[in-house]
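Asker: attaching a predicted model along with its sequence, questions to come.
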Amino acid sequence: MKEFDAIIIGFGKGGKTLAADLAKRGWTVAMIERSDKMYGGTCINIGCIPTKALVYQAKFATRLKDSSFEEKAEFYRQAIAIKEDVTGTLRNKNFHNLADDPNITVYTGTGSFVSPEVVAVQMKNERMELKSKHIFINTGAETVIPAIEGIENNPFVYTSTSIMEVTGLPRELVIVGGGYVGLEFASIYASFGSRVTVLEGFPELIPREDRDIAEEVKKALEKKGIVFRVGAKVQSIVNTGNKASVKFMDTRANVAFSLEADAVLLATGRRPYTTGLNLEAAGVKIDDRGAIIVDEHLRTTQPAIRAIGDVKGGLQFTYISLDDYRIIREDLFGNKERDQNDRLPVSYSVFIDPPLARIGINEDDARKQNLDIIIKKLPVAAIPRVKILGETNGLFKVIIDKKTNKILGCTLFGPEASEVINLVALAMKADLDYTFLRDFIYTHPSMSESMNQLLS
């Protein structure tokens, strides 16, 4: 049995950053990663980096709208190759950033607890046991596979991970799930030239957003040719030999329908990945959603073991995992002032085209709380910068507390929204009045200067 100062299970953002930090402090660290295709974690390999690489290439693909499907498919094949090159380069860099450090040992295998201080690693040809008083779980999340007849071993059914490994562009793509992941992939593949249908089980699209924002998103995506079917309960996905037949019920009209597709993408959510960890042996408990239970400093029910990132539930973003590292760093070596409650509010972006970004509460939330608010809206078409970009779809919206002049929330749907939202986040974190952003001097022409108009 080998002993280390720290064991980290999972090569994700928070875990790899923590490993490098601990190594610099002279700690010996064991990094366990179950797949050599996942060095660096979800974001680099199967999440934000590859999808955003395709988002970027898809914008160029829109110029091929009058080209043949074969020409579009060839461009898509090249885009997948570019995506593979990007992820491969980053994966290799991340591996060597840790593996080349004399204080870090990388084990490629599956980790499982033997006791609160011992982790077994099952590698390809060997099983080892490692011991440490400090263990960190950073195993991420996995795709939720719904109980739909015909999914198992169906070659036409994909997850958000597996579809990006396919080099052929599907002519007909059906996406099961109209949440943020489903919309991102719908936008990407429609831009490349696929005919996309989104089947959403709920009676409305993206229900956590205000209806005016959701309607703008729907209109922009429908301009790409995407068809939305809400209230659609998928019953089966049948392999017909050369296609998939998707059978679903329109729950509003109580009528059955079927669609043929070259590919079916399951975009039905993600859940914490704890399979095979044997958490019971370590005394680590999970909640009713399968997430590891942690306190404000990310300690599990076994205090010497902590959880980082998606595996503990909550917001599933790379930057949250990175901030988890900061909380642990300050708790171990700092003044212990940082905790999970310290980072709110947190913004998020959905990389459809154009992107959707939000922070704080929306109008519906504010109304339900009976808050006295000011609502300000700005059609994206009114922003000078978009005339240059040629992208006029979208709506910017902000919610302001009438009594305090503080920004309660902001939703931006338009070009460069994922960048501009950070300005609003900074103002909210600094507890500044909305007038600070309203009267600030921005460069021109820029999307940032839209704050002058939006908040006027």
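Answerer: Happy to help now that I have it.
Asker: rest of the way, CA atoms for contacts and neighbours
Answerer: OK.
Asker: list of residues touching stretch 431-442?
Answerer: For stretch 431-442, contacts defined as CA atoms under 8 Å, 6 or more residues apart in numbering pick out 400, 404-407, 424, 427, 448-449, 451-456.
Asker: same deal with stretch 403-422?
Answerer: 213, 217, 347-351, 353-362, 372, 380, 386, 391-401, 424, 428, 431-435, 447-448.
Asker: buried ones only from those residues, please, as a PyMOL command.
Answerer: In PyMOL, a selection of the buried entries from the contacts of stretch 403-422 looks like this (16 or more other CA atoms under 10 Å):
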select buried, resi 213+217+347+348+349+350+351+353+354+355+356+357+358+359+360+361+362+380+386+392+393+394+395+396+397+398+399+400+401+424+428+432+433+434+435+447+448
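Asker: just the ones in helices from the contacts of stretch 403-422, please.
Answerer: When the contacts of stretch 403-422 are checked against helices (DSSP state H), the matches are Ile213, Val217, Val386, Val424, Met428, Tyr434, Thr435.
Asker: the closest residue to Tyr107 other than its chain neighbours sits in which helix or strand?
Answerer: Leaving out its chain neighbours, the residue that sits closest to Tyr107 by CA to CA, 6 or more residues apart in numbering is Ile32, at 4.8 Å. Assigned by DSSP states H and E, Ile32 falls within strand 29-33.
Asker: which secondary structure elements does that strand contact?
Answerer: In terms of contacts (3 or more CA pairs under 8 Å, 6 or more residues apart in numbering; DSSP states H and E), strand 29-33 is packed against strand 6-9, helix 13-24, strand 104-108, strand 110-115.
Asker: turn the ones you listed into a markdown table, columns for distance to Glu129 and mean neighbour count.
Answerer: Output for those, formatted as a markdown table (distance: least, CA to CA, whole Å; neighbours: other CA atoms under 10 Å):
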| stretch | distance to Glu129 | mean neighbour count |
| --- | --- | --- |
| strand 6-9 | 11 | 27 |
| helix 13-24 | 19 | 21 |
| strand 104-108 | 11 | 20 |
| strand 110-115 | 8 | 20 |
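Asker: got another, please set it beside the one above:
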Amino acid sequence: MQHPDVDLFVIGGGSGGVRAARIAASHGARVAIAESANFGGTCVNRGCVPKKLMVYASRFPDQFKASRGYGWSPTESVFNWHDLITHKDTEINRLEGIYRTNLEKSGVSIHADHAEIVDAHTILLGLSGQRVTAGTILIATGGHPTRPDFPGNELAITSDEAFHLPELPERVLIVGGGYIAVEFAGIFAGLGSEVTQVIRGDHLLRGFDTEVAGILAEHQARRGIKLVRGQSLQRIVQIADGLRATLSDGLTLDVDTVMLCTGRAPNTRGLGLANVDVKTNEHGAIVADRHGRTNVPSIYAIGDVTDRLNLTPVAIREGQAFADRLYGGLTVPDFDYEMVPTAVFSTPEIGTVGLPEHIARERYPQLKVLKTKFRAMTQLFGGLEDQVFVKVLIDGPSDKVVGLHLLGDGTAEMAQLIGVALTANATWADFRHTVALHPTVAEEIVTLKG
């Protein structure tokens, strides 16, 4: 295409789209971006950031309790939901402003508008009616929570609405067993709600290491979270003092809030994909290769809209790599999606890198499993019951560490650095040759004996 208005038009102002736009502009490309909602996307506005702030808030009761073992006599503490939400909103507004400012400083043209693809090189902006031509179009529109179809589903909330509840519910029913459900169960329970969690299967956190998930379920029960297994939600009706939820076995639960954490779907509606025949899969996700290329040569896609590994840092990495390859002329190595460090901000939290045991056993017949479980010094001295769990998975013949799974306070921070080691193909001998840092929880990893 000759003389387009811009070299790159990015649809979606979340973490991945913003990174791609900024890096492309830094390489000298003329870049425009469109976002119809809030810059920063799900992570900043309705996901990682506000959720982590609420996780921090929910852990204070444990800290108050433990402080007595350390000689403190804390005065009576009163939690105020309104103060938390107000402070959270202030912080989110600040962060969204930073995203906009960084785009402006990079020279990216910003459109607070809905963008629709008209043809392989043309974007139509819904509010202004402006048409913008582009050499390349990048779709980075992310995803949204799904709402299963059953009677009364409109009475439930999703994670989007959970950040804006007018008050802390006394009784909460959470439907789903994934990381979002687990995290919000911990948040509400920690803040004082009575929490029931309903899952279809037998285990929390499908896809994660089942042993770690089982230990987390034990800790949830200790915190008063009631887990109902093998059931699904069939109906919700309004009653005088809240909501009545009916499960598949006929059991009814009277609660104040029902939160649906039953999956997410790609944001592809209204993008005009049919206008250019961009290929999507059976779930509506855009089909793209490891470099983000779709079946239309001028159109790329990254992040959750491709429904591969729906994590903010993955979208950022994909956006950076896309811009470096196309506009920086750089050779960017593919990264291993199986070695992406992942955290679940439950209480206690989970940090994991690599394969879970059930997959590792299929792939590595001579798998060695080393593990330990103990109470850390900080919990033991403070009179808390939380445990630390460490599991290392090693391919016997090569000695390569193929998975490392942690549960306990601070393990998400550990997983980030463990990810460096496993990405570098570290062997168990490399871990064992590393001097332990004492006294820490992390030293238990390098001192494990098998």
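Answerer: That came through, no problem. Keep in mind it's a predicted model, so treat the numbers as computed, not measured.
Asker: what's the TM-score here?
Answerer: Between these two chains, after superposing, the TM-score reads 0.91 (TM-score structural alignment, normalised by the length of structure 2); 436 aligned residues with a CA RMSD of 2.2 Å.
Asker: in structure 2, what stretch matches the strand holding Ile32 of structure 1?
Answerer: Taken onto structure 2 by TM-score structural alignment, strand 29-33 of structure 1 occupies residues 31-35 there.
Asker: buried residues of the matching stretch, list them for me.
Answerer: Residues of stretch 31-35 of structure 2 classed as buried by neighbour count (16+ other CA under 10 Å): Val31, Ala32, Ile33, Ala34, Glu35.
Asker: and the helices in structure 1?
Answerer: Assigned by DSSP H, structure 1 shows helices spanning 13-24, 42-45, 48-61, 69-99, 180-192, 211-222, 279-282, 318-333, 363-368, 384-389, 417-429, 434-438, 450-454.
Asker: out of those helices, which comes closest to Thr159 of structure 1?
Answerer: Smallest distance to Thr159 of structure 1 across these (CA to CA): 10.4 Å, for helix 180-192.
Asker: mean per-residue distance, that closest one versus structure 2.
Answerer: Superposed on structure 2, helix 180-192 of structure 1 shows a mean distance to its aligned partners of 0.4 Å (mean CA distance after the TM-score superposition for structure 1).
Asker: residues in structure 2 aligned with that helix?
Answerer: Mapped onto structure 2 using TM-score structural alignment, helix 180-192 of structure 1 spans residues 179-191.
Asker: ok, residues contacting that stretch?
Answerer: Contacts for stretch 179-191 of structure 2 (CA under 8 Å, 6+ apart): 54-55, 57-61, 79, 159, 168, 172, 174-175, 194-197, 204-205, 220, 223-225, 261, 344-347.
Asker: whichever of those residues end up buried, select them in ChimeraX.
Answerer: Command for ChimeraX that selects the buried part of these, burial taken from 16+ other CA under 10 Å:
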select :54,55,57,58,59,159,168,172,174,175,194,195,196,197,204,205,220,224,225,261,344,345,346,347
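Asker: pretty sure Tyr300 of structure 2 contacts Arg293?
Answerer: Yes. Using CA atoms under 8 Å, Tyr300 of structure 2 is in contact with Arg293, at 4.6 Å.
Asker: the more surrounded of these two?
Answerer: Tyr300 (23 against 18; other CA atoms under 10 Å).
Asker: what about the aligned partner of Asn405 of structure 1 in structure 2, how many neighbours?
Answerer: By TM-score structural alignment, Asn405 of structure 1 lines up with Asp399 in structure 2. Neighbours of Asp399 of structure 2 under the rule other CA under 10 Å: 17.
Asker: state the distance from Asp399 of structure 2 to Tyr364 of structure 2.
Answerer: Noted for Asp399 of structure 2: a distance of 11 Å to Tyr364 of structure 2, by CA to CA, to the nearest Å.
Asker: what of Arg100 of structure 2?
Answerer: From Arg100 of structure 2 to Tyr364 of structure 2 the distance is 47 Å (CA to CA).
Asker: re earlier: select only the buried ones of the contacts of stretch 431-442 of structure 1 in ChimeraX?
Answerer: Burial among the contacts of stretch 431-442 of structure 1 is assessed by 16+ other CA under 10 Å; the matching ChimeraX selection reads:
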select :400,405,406,407,424,427,448,449,451,452,454,455
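Asker: good, wrapping up.
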